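Novice: Can you look at this prediction? I've put the sequence above it.
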Amino acid sequence: MTEMATGPAEVVAAEPHGGIGQRLNWLRAGVLGANDGIVSTAGIVIGVAGAAVSRNAIGLAGLAGLVAGALSMAAGEYVSVSTQRDTERALIAQEKHELATMPEAELEELVEIYREKGLSEPLARQVAEELTEHDVLAAHLDAELHLDEDDLTNPWSAAFASALSFTVGALLPLLMILLTPEAVRIPLTFVAVMIALMITGFVSARLGKAPALRAVLRNVIGGAAAMVITYVIGRFAGTL
């Protein structure tokens, strides 16, 4: 009986923390950041190229858009993740206070969580008591909040990753518009951006376990619309 009771307890205790989920979220955010860099910079350089200005002017506009976009993404991600980290720390502090002031109630809460997971009352209590003896705070953070005190989000790494992914994405249309012959620079850049958006749409869909075709079409249509609109605006502005 003891071996049978201990087995499920070990399985419950070994449930993964949020580390894998957080890494997938970072990867998904990186793909989306690259996608933003592709679309926004492509819109800028194609719009400026539509005004029939010099290659230097296109390059300066694209570079300015790349730098501004990367810094904006980094600042936004830093603020967002810092807020999330502050919230996580506040939740951990609250949990520590509750464990210090009402340990019995917290134990019963842990028992109820494992009962809701499908364990019987005796086994749920055994699991809760064994995890409490091992590391009471970690047990409650994992079961109640799905947090790991040693694996909180890092705003600096998030900001750097966001800026880097945006920059990588932005380099594609910028280099294409600058390195291709003037007569075909706009259509070649358009085609390269469409291919890149297909890839980022597919990758983001696979990471989110969503239908790939829908994500790819949404990505491509949105990017194409952005480039066409900015090209038309640039073309019109160039005639003024």
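Specialist: Structure's in. What do you need?

Novice: drop to CA atoms for contacts and neighbour counts, all remaining ones
Specialist: Will do.

Novice: Quick check: buried residues in the strand or helix carrying residue 162?
Specialist: Using DSSP states H and E, residue 162 maps to helix 155-179. Of all the residues in helix 155-179, those buried under the rule 16 or more other Cα atoms under 10 Å are 155-156, 158-174, 176-178.

Novice: swap in stretch 205-214?
Specialist: 205, 212.

Novice: who's in contact with it?
Specialist: Applying Cα atoms under 8 Å, 6 or more residues apart in numbering, the contact partners of stretch 205-214 are 24, 28, 201-202, 215-216.

Novice: before we move on, what about stretch 26-44?
Specialist: Residues contacting stretch 26-44 (Cα under 8 Å, 6+ apart): 61-62, 65-66, 69-70, 73, 158, 161-163, 165-174, 189-190, 193, 196-197, 200, 203-204, 207-208, 223, 226-227, 230-231.

Novice: Equivalent analysis for stretch 74-90, please.
Specialist: With Cα under 8 Å, 6+ apart, stretch 74-90 has contacts from 147, 152-156, 158-163.

Novice: Contact partners for residue 55?
Specialist: Counted by Cα under 8 Å, 6+ apart, residue 55 has contacts residue 178.

Novice: cool, and residue 73?
Specialist: 33, 159, 162-163, 166.

Novice: So which of these is the closest to residue 96?
Specialist: residue 159 (29.4 Å; Cα to Cα).

Novice: Quick check: which element contains the residue nearest to the closest one when sequence neighbours are not counted?
Specialist: Using Cα to Cα, 6 or more residues apart in numbering and skipping residues adjacent in sequence, the residue nearest residue 159 is residue 74, 4.1 Å away. For residue 74, the enclosing helix or strand under DSSP H and E is helix 55-101.

Novice: that older thread, TSV for the contacts of residue 73, including distance to residue 129?
Specialist: Shown next, in TSV, are the contacts of residue 73 (distance: Cα to Cα, whole Å):
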residue	distance to residue 129
33	44
159	40
162	42
163	45
166	47
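
Novice: Give me the most central residue, the chain.
Specialist: Geometric centre of the chain, nearest residue: residue 29, 2.4 Å, by Cα atoms, centre = their mean.

Novice: Does that one fall in a helix, a strand, or a coil region?
Specialist: helix (DSSP: H, G, I helix; E, B strand; the rest coil).

Novice: re the thing from before, now for the helix holding residue 162, which elements pack on it?
Specialist: Contacts defined by 3 or more Cα pairs under 8 Å, 6 or more residues apart in numbering; DSSP states H and E place helix 155-179 against helix 19-50, helix 55-101, helix 185-207.

Novice: Second structure follows, compare the two:
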Amino acid sequence: MTETRDSARAHAHEPHHDSLGSRLNWLRAGVLGANDGIVSVAGIVVGVAGATTDHGAILMAGIAGLVAGALSMAGGEYVSVSTQRDTERAALRLEKHELKTMPEAEERELADIYEAKGLSRELAERVARELTQKDALAAHADAELGIDPDELTSPWQAAWASLAAFTVGAIIPLVAIALPPTSWRVWTCVIAVVVGLALTGYTSARLGNAGVRRALIRNVGVGALTMLITYYVGTLFGVTTG
């Protein structure tokens, strides 16, 4: 009896709903967007700092990178999700037409899908029949297309989420290099970026159930290499005076 209760409590915390997986995907995308903001703007401001000590020039370049990067991310996400949504809608329209014009064939096709997944033919036909009676389009969209007709991704929602995530990440290197005195700017930015990338790497690893150590090394390593290269490229095109 105790084992049954423990098992029930354990399963109660498991993610059984598709909506939870969708929320995790959004959160993971947000973390990666913030990561892009950190690396992109850090590369810009550190590169400019390698070329000049002019506070205004560094800040202006960082702000320009933040705005351009955020808008680029938002625009790219909007176009990508819009294309995906159009494709899903076209597939749903075709599925509606097939359900209307050949319902028996569609039900057999649904039964074939469940039989291929391991159900007996008799049970597969029963499942297909009952799901079709309840909501034929939802059943076929899920089994054949992997789509929920009631939860198509919004392009505007995706665009705003990308813009916000990139902006939040970009603010870290921008503030870190803008506030300290000249001699501390680059190192303060480097430290802030390393901490920010460590946090995004840790979070993305946990969300994806991946190895934390490898994610941290990869994330921080890419950011550090970006800043190192852009700083020395900056020094080739200007003179930094302390």
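Specialist: Structure's in. What do you need? This one's a predicted model, so the numbers in the text were calculated from it and none came from an experiment.

Novice: Which one of the contacts of residue 73 of the first structure is nearest to residue 122 of the first structure?
Specialist: residue 159 (46.5 Å).

Novice: Any figure for the gap between the equivalent of the closest one over in the second structure and residue 80 of the second structure?
Specialist: Alignment note (TM-score structural alignment): residue 159 of the first structure maps to residue 159 of the second structure. Distance, residue 159 of the second structure to residue 80 of the second structure, using Cα to Cα, to the nearest Å: 10 Å.

Novice: so what sits against both of those two?
Specialist: With Cα under 8 Å, 6+ apart, residue 159 of the second structure and residue 80 have no common neighbours.

Novice: thinking again about what came up before, mean shift of the helix holding residue 74 of the first structure relative to the second structure?
Specialist: On superposition with the second structure, the average gap between helix 55-101 of the first structure and its aligned counterparts reaches 0.6 Å (mean Cα distance after the TM-score superposition for the first structure).

Novice: helices or strands next to the helix or strand following that helix in the packing?
Specialist: Moving toward the C-terminus from helix 55-101 of the first structure, the next helix or strand (DSSP H and E) is helix 103-116. Applying 3+ Cα pairs under 8 Å, 6+ apart, one finds that helix 103-116 of the first structure contacts helix 121-140.

Novice: what sits up against the helix it packs on?
Specialist: Contacts of helix 121-140 of the first structure (Cα under 8 Å, 6+ apart): 5, 9, 12-13, 95-96, 99, 107, 110-112, 114-115, 148-149.

Novice: repeat that with 7 Å
Specialist: 5, 9, 96, 107, 110-111, 114-115, 148 (Cα atoms under 7 Å, 6 or more residues apart in numbering).

Novice: From these, list just the buried residues.
Specialist: So, by 16+ other Cα under 10 Å, the buried ones in the contacts of helix 121-140 of the first structure are 9, 96, 107, 110-111, 114-115, 148.

Novice: Can I get those in CSV including distance to residue 18 of the first structure?
Specialist: Formatted as CSV, those follow (distance: Cα to Cα, whole Å):
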residue, distance to residue 18 of the first structure
9, 19
96, 19
107, 22
110, 18
111, 21
114, 18
115, 21
148, 7
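
Novice: what residues does stretch 174-193 of the first structure touch?
Specialist: Contacts for stretch 174-193 of the first structure (Cα under 7 Å, 6+ apart): 38, 41, 45-46, 55, 59, 62, 173.

Novice: of all the residues you listed, which two lie farthest apart?
Specialist: Longest span within those, Cα to Cα: 38 and 55, 18.9 Å.

Novice: rewinding a little: which one among the contacts of stretch 174-193 of the first structure gets closest to residue 237 of the first structure?
Specialist: Distances from residue 237 of the first structure to these, taken by Cα to Cα, are shortest for residue 46, at 12.7 Å.

Novice: Verify the contact between that closest one and residue 231 for me.
Specialist: Yes. Between residue 46 of the first structure and residue 231 there is a contact at 5.6 Å, judged by Cα atoms under 7 Å.

Novice: Comparing the two, which residue is more hemmed in?
Specialist: residue 46 (31 against 23; other Cα atoms under 10 Å).

Novice: For the more buried one, list the residues it contacts.
Specialist: 186, 227, 230-231.

Novice: Check residue 234 of the second structure too.
Specialist: 47-48, 50-51.

Novice: picking that back up, for PyMOL, what selects the buried ones among the contacts of stretch 205-214 of the first structure?
Specialist: A single PyMOL command selects the buried members of those (16+ other Cα under 10 Å):
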select buried, resi 28+201+202+215+216
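
Novice: Which members of the contacts of stretch 205-214 of the first structure are the farthest-apart pair?
Specialist: Going by Cα to Cα, the pair spanning the contacts of stretch 205-214 of the first structure furthest: 24 and 216, at 19.2 Å.

Novice: which of the contacts of residue 234 of the second structure tops the neighbour count?
Specialist: Of these, with other Cα under 10 Å as the count, residue 48 tops at 28 neighbours.

Novice: how far away is it from residue 114 of the second structure?
Specialist: 59 Å.

Novice: same check, this time on residue 216 of the second structure
Specialist: On the measure of Cα to Cα, residue 216 of the second structure and residue 114 of the second structure end up 41 Å apart.

Novice: Report the two of the contacts of helix 121-140 of the first structure separated the most.
Specialist: 5 and 96 (28.7 Å).

Novice: What about residue 82 of the second structure, how many residues nearby?
Specialist: Using other Cα under 10 Å, the number of residues around residue 82 of the second structure comes to 17.

Novice: Nice, that's everything, thank you.
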